[in-house]
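Participant: got a structure for you, letters missing:
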């Protein structure tokens, strides 16, 4: 420990991770503890840091600062970074299958000591994996990212005074096999020009630039393309979402709002799924009417995926870390060496001290 104050490293590799970890940073500071950011790789930029946020710019600085715990919304973290490694996830389980044919959300990469899960549908699988591997522990805490949403905090920059039309939020993942954006472009263009609804469009940061530019060029009085590192205000602004398999749709559902999906592979009943472009408009009309049976299924699903509505998931994460720090790591088995993975991380960060 450091003079009675705990130190927490916020370890990110994507710009959207700032919004994921900032609620945790607020909870850390409210306790009188310390938080610093570490930016890994070339897909994240320090320009998103705020004036009162501290950054450590090298592994040597991180080691000298010696954090008690490291919060990671990504999939990996090097073992030469000090502190217990805490997985807090960059989103929900959207059912995406990786190259090995496994659900990526539950892939164990031998990097983490603690998984802070969002709800029973993730807690149960990770608990089984913890029993199988023995190298990490699992605590259900809820997702800190959503704390501002449930507290009613945050800005509302996307409302238009005097415009009471329903707002459709179009989101899409970047995966070519799963992305709806290229397929539904002409239909979105047609619907936006009709002017019945106001459209907001936001894509995953890794979306192909050609698709991004195409939708940017589509902007008109009824459609706005948004680039942001924080989607929560967008979720608040919309009445219905049109999406594919992006996990952002789960965040939208947790606001008690309906989602229309295009060619969603899960076919789950809490979604209004369509496979034909011509079915998009009637599906959106149905969703905007909020039929009782659909909204009941949405509520049931949300209870399973994220039952916490108190906006205190950050505090639960910190409590879980406190418990592990107090108990120590003796109850956990040593992690597999995974030499190749850690060598790759050393090469990526150009750090070769052992």
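Facilitator: Good, I have the coordinates. Please read all numbers here as calculations on a predicted model, not as lab measurements.

Participant: C-alpha only now, for contacts and for neighbours.
Facilitator: Fine.

Participant: tell me who's in contact with the closest residue to residue 187 other than its chain neighbours.
Facilitator: In this structure, residue 187 finds its nearest non-sequential neighbour in residue 277, 6.8 Å apart by CA to CA, 6 or more residues apart in numbering. Shown here is residue 277, whose contacts under the criterion CA atoms under 8 Å, 6 or more residues apart in numbering are 183, 184, 187, 262.

Participant: give the contact list for the most centrally placed residue in the chain.
Facilitator: Residue closest to the average C-alpha location in the chain (CA atoms, centre = their mean): residue 91, at 2.8 Å. Applying CA under 8 Å, 6+ apart to residue 91 gives the contacts 247, 248.

Participant: quick check: residue 250 is in a helix.
Facilitator: Yes: the assignment for residue 250 by DSSP: H, G, I helix; E, B strand; the rest coil puts it in a helix.

Participant: run a quick neighbour tally on it.
Facilitator: The tally of other residues near residue 250 (other CA atoms under 10 Å) stands at 22.

Participant: distance check, the residue nearest to it when sequence neighbours are not counted against residue 183.
Facilitator: Leaving aside its chain neighbours, residue 250 sits nearest to residue 92 (6.9 Å; criterion: CA to CA, 6+ apart). Here residue 92 is placed at a distance of 24 Å from residue 183 (CA to CA, to the nearest Å).

Participant: ok, residue 322 to residue 303 distance?
Facilitator: Using CA to CA, residue 322 is found at 26 Å from residue 303.

Participant: swap in residue 86?
Facilitator: Residue 86 is 24 Å from residue 303, by CA to CA.

Participant: neighbour count for the two, which is higher?
Facilitator: Set residue 86 next to residue 303 and count neighbours by other CA under 10 Å: residue 86 wins out with 24 against 16.

Participant: got another one to weigh against that:
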């Protein structure tokens, strides 16, 4: 591939784990990467000393990337380059996953669960392309080693609820998890979404003990590898865990399938844990079927395929017959947020 410049346009801390495998692939090809932070939610200390960070929109325009990659929902039209949606999660059930915001030239989808519907949307809107590439974050998932979080050999449960007030299980399972922690039959790893209500962050933090740890690192791959089962709701991390062939217990999942142990009464949690720790053959088969539909790639080359898709557009143009909509109102709002008024 031709040496090129690429931009990572980010607004949340989870972007680092998603985009760093893509950065590694770009650098290995002799190309350049620069990061740009929109908003104030990113912890700037997460940047490595050798990562290039651009401080203003003017710097981004001067950098002039051939493509800008976004693990979020929006990128302004005035940011240069082919605008590429790489997504911030695998969970297609969440409200907004298939909303077209008129921002992207290319959607890099993960598997049939998302590709098929985005292809339908592409035929409808006619201004963006869709390419199934896999998700860059998962390039390192399958070779990430387990980490020893506890000094015992008890089963380890990863509790990873989403933050959405209408979907999160954190309030409903607090009492049951508290009782289970005191029983000391399991180890608990708890990973909250960055946007989780601070009330629940504080309450669960009080449960910290020799067999419960709150994990604040944005690097989740080691958690997924280290846990035996997961308890969640409709979080995007469910799909990532399922790719490892492990059981997931879901509280009030918005679209429960046979690959989940779904329950609707908090008091059923202890029984669900017992079922998950001795999964049936039918459950394991269902998990593997779902994983294949969600993200069939296990080769660690999703980043490579993304760059191939971008290069194809660079050389041959989009298949879509229309240009991106002007999106005047949204772009004016972004100019105000980013304090950029040069036209």
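Facilitator: Structure's in. What do you need? Note that the coordinates shown come from a computational prediction; the quantities given were computed from them, not determined experimentally.

Participant: superposed, what's their TM-score?
Facilitator: Here the TM-score for the pair of chains, by TM-score structural alignment, normalised by the length of structure 2, is 0.97; 343 aligned residues with a CA RMSD of 1.4 Å.

Participant: and residue 92 and residue 183 of structure 1? which has more neighbours close in?
Facilitator: Between residue 92 of structure 1 and residue 183, counted using other CA under 10 Å, the more crowded position is residue 92 (20 against 12).

Participant: is the more buried one in contact with residue 247, as I believe?
Facilitator: Yes: in this structure, residue 92 of structure 1 is within contact of residue 247 by CA atoms under 8 Å, at 5.4 Å.

Participant: could I get the full set of helices for the stretch 51-200 of structure 2?
Facilitator: Taking DSSP state H, counting those that start in this stretch, the helices of the stretch 51-200 of structure 2 run over residues 57-63, 112-125, 170-183, 198-205.

Participant: distance to residue 156 of structure 2 added to those helices, as CSV?
Facilitator: Converted to CSV, these look like this (distance: least, CA to CA, whole Å):
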stretch, distance to residue 156 of structure 2
helix 57-63, 44
helix 112-125, 29
helix 170-183, 12
helix 198-205, 17
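
Participant: so for residue 152 of structure 2, which of those sits nearest?
Facilitator: Closest to residue 152 of structure 2 of the helices of the stretch 51-200 of structure 2 is helix 170-183 (CA to CA; 14.5 Å).

Participant: in structure 1, what stretch matches the closest one?
Facilitator: Mapped onto structure 1 using TM-score structural alignment, helix 170-183 of structure 2 covers residues 181-194.

Participant: now do the matching stretch: distance to the chain's middle.
Facilitator: Put simply, stretch 181-194 of structure 1 sits 26 Å off its chain's centre (CA atoms, centre = their mean, to the nearest Å).

Participant: aligned against structure 2, show me the partner of the residue nearest to the centre of structure 1.
Facilitator: In structure 2, the residue paired with residue 91 of structure 1 is residue 89, using TM-score structural alignment.

Participant: how about residue 143 of structure 1?
Facilitator: Using TM-score structural alignment, the partner of residue 143 of structure 1 in structure 2 is residue 135.

Participant: just to revisit the earlier point, quick one: contacts for the residue nearest to residue 250 of structure 1?
Facilitator: 105, 118, 247, 248, 250.

Participant: what does residue 43 of structure 2 give?
Facilitator: Residues near residue 43 of structure 2 by CA under 8 Å, 6+ apart: residue 13.

Participant: give me the distance between it and residue 223 of structure 2.
Facilitator: Noted for residue 43 of structure 2: a distance of 21 Å to residue 223 of structure 2, by CA to CA.

Participant: over to residue 317 of structure 2?
Facilitator: Relative to residue 223 of structure 2, residue 317 of structure 2 is positioned 40 Å away (CA to CA).

Participant: with neighbour numbers in mind, choose between the two.
Facilitator: residue 223 (24 against 11).

Participant: need the counterpart of that one in structure 1.
Facilitator: Residue 223 of structure 2 maps onto residue 234 in structure 1, by TM-score structural alignment.

Participant: the residue nearest to that match when sequence neighbours are not counted - how many residues pack around it?
Facilitator: Here the nearest residue to residue 234 of structure 1 in space, its sequence neighbours aside, is residue 158; by CA to CA, 6+ apart that works out to 7.0 Å. Close neighbours of residue 158 of structure 1, defined as other CA under 10 Å, add up to 16.

Participant: one more: the one 5 residues further on?
Facilitator: When neighbours are counted by other CA under 10 Å, residue 163 of structure 1 registers 10.

Participant: same question, residue 46 of structure 2
Facilitator: By other CA under 10 Å, neighbour count at residue 46 of structure 2 equals 11.

Participant: tell me how far it lies from residue 70 of structure 2.
Facilitator: For residue 46 of structure 2, the distance to residue 70 of structure 2 equals 17 Å [CA to CA].

Participant: residue 183 of structure 2 too?
Facilitator: 44 Å.

Participant: more neighbours, those two?
Facilitator: Per other CA under 10 Å, whichever of residue 183 of structure 2 and residue 70 has more neighbours is residue 70, with 24 against 9.

Participant: residue contacts, the nearest residue in space to residue 192 of structure 1 that is not next to it in sequence?
Facilitator: Nearest residue to residue 192 of structure 1, sequence neighbours excluded (CA to CA, 6+ apart): residue 222, at 5.8 Å. Residue 222 of structure 1 sits next to 192, 193, 195, 197, 198, 199 when contact means CA under 8 Å, 6+ apart.

Participant: please point out which of those residues structure 2 shares.
Facilitator: Counting by both residues aligned by TM-score structural alignment, their matches' CA atoms under 8 Å, these that remain in contact in structure 2 are 192, 195, 197, 198, 199.

Participant: mind listing which of the residues you listed are in strands?
Facilitator: 198, 199 (DSSP state E).

Participant: buried ones from the kept ones among the contacts of residue 222 of structure 1, can you make that a PyMOL selection?
Facilitator: Buried subset of those, written as a PyMOL selection, criterion 16 or more other CA atoms under 10 Å:
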select buried, resi 192+197+198+199
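
Participant: cool, thanks, signing off.
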